[in-house]
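Prediction below, plus the sequence it came from.
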Amino acid sequence: MAPSATQILVVLLIVILLFGAKKIPELAKGMGSGIKNFKKAMKEDEDEEIATKNVENKAQDNIQATTKTEEKQA
């Protein structure tokens, strides 16, 4: 069930009464900054996982190449 326009206005009025009109932009800026930092951290984690997988794949390739070279020499 979606909130009606009246319910949204009541919630906004309560927020303005609790925090004051001057604090609301500060709160929004803080929330935006928090979301931005969260997304940045998520991207860094994904990049780190990709880099780790690339290193693991290269190491596995080197092991396989070394094994093939040793087999040819034997």
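Everything's here; your move.

okay, CA-based contacts and neighbour counts for the rest of this
Fine.

element containing the residue nearest the centre of the chain?
Nearest to the mean C-alpha position of the chain, counting by CA atoms, centre = their mean, stands Met42 at 2.4 Å. Using DSSP states H and E, Met42 maps to helix 23-73.

chain center to that helix, what's the gap?
Taking CA atoms, centre = their mean, to the nearest Å, one finds helix 23-73 lying 12 Å from the centre of the chain it belongs to.

Against which helices or strands is that helix packed?
Applying 3 or more CA pairs under 8 Å, 6 or more residues apart in numbering; DSSP states H and E, one finds that helix 23-73 makes contact with no other helix or strand.

Next one: Ala65 relative to Thr52, how far apart?
For Ala65, the distance to Thr52 (CA to CA, to the nearest Å) stands at 20 Å.

Use this one as the comparison:
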Amino acid sequence: MFRNGLEPWHLIIVLVVLVLLFGSKKLPEMARGLGKSMRILKAETKALREEDAPAEAQNGTAASQAEQPRQAVEPTNVTKAAEPSKSTTA
């Protein structure tokens, strides 16, 4: 039923409906606004990534793990301590 869901004539119809709804003057303004908001989003995500990078460098996690392999840890057997018997004294 939806094999060829998006054909060229579908895009033309959507474009015509957009022009009829918003007018030809509003569409470029809307596109500019969308472009500006995408640039702001990109800049903010880049700033968040840069904030996370110094925090990792201060902790030394990223640099030390990349340079030095971890040493193997020997497994240890854990035994459960016996519970002391509860004696009742009267």
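Sure, I can see it. What you see is a predicted model; the values in this text were computed from it and never measured.

What would you report as the TM-score here?
Scored by TM-score structural alignment, normalised by the length of the first structure, the superposition of the two chains gives a TM-score of 0.72; 59 aligned residues with a CA RMSD of 1.8 Å.

related to what we said a few turns ago, and the residue nearest to the centre of the first structure? What does it align with in the second structure?
Mapped onto the second structure by TM-score structural alignment, Met42 of the first structure lines up with Thr45.

what about its match, distance to Ala62 of the second structure?
20 Å.

again, but for Glu56 of the second structure
According to CA to CA, Glu56 of the second structure stands 6 Å off from Ala62 of the second structure.

and if you look at Ala43 of the second structure?
Between Ala43 of the second structure and Ala62 of the second structure the computed distance is 24 Å (CA to CA).

Then Phe22 of the second structure?
51 Å.

can you count the residues close to Val19 of the second structure?
Neighbour count of Val19 of the second structure, defined by other CA atoms under 10 Å: 14.

next one: Ile13 of the second structure
That count, for Ile13 of the second structure with other CA under 10 Å as the rule, works out to 11.

Repeat that for Leu27 of the second structure.
Taking other CA under 10 Å as the criterion, the count of residues near Leu27 of the second structure is 14.

after superposition, how close is stretch 42-50 of the first structure to the second structure?
Compared with the second structure after fitting, stretch 42-50 of the first structure deviates on average by 0.4 Å (mean CA distance after the TM-score superposition for the first structure).
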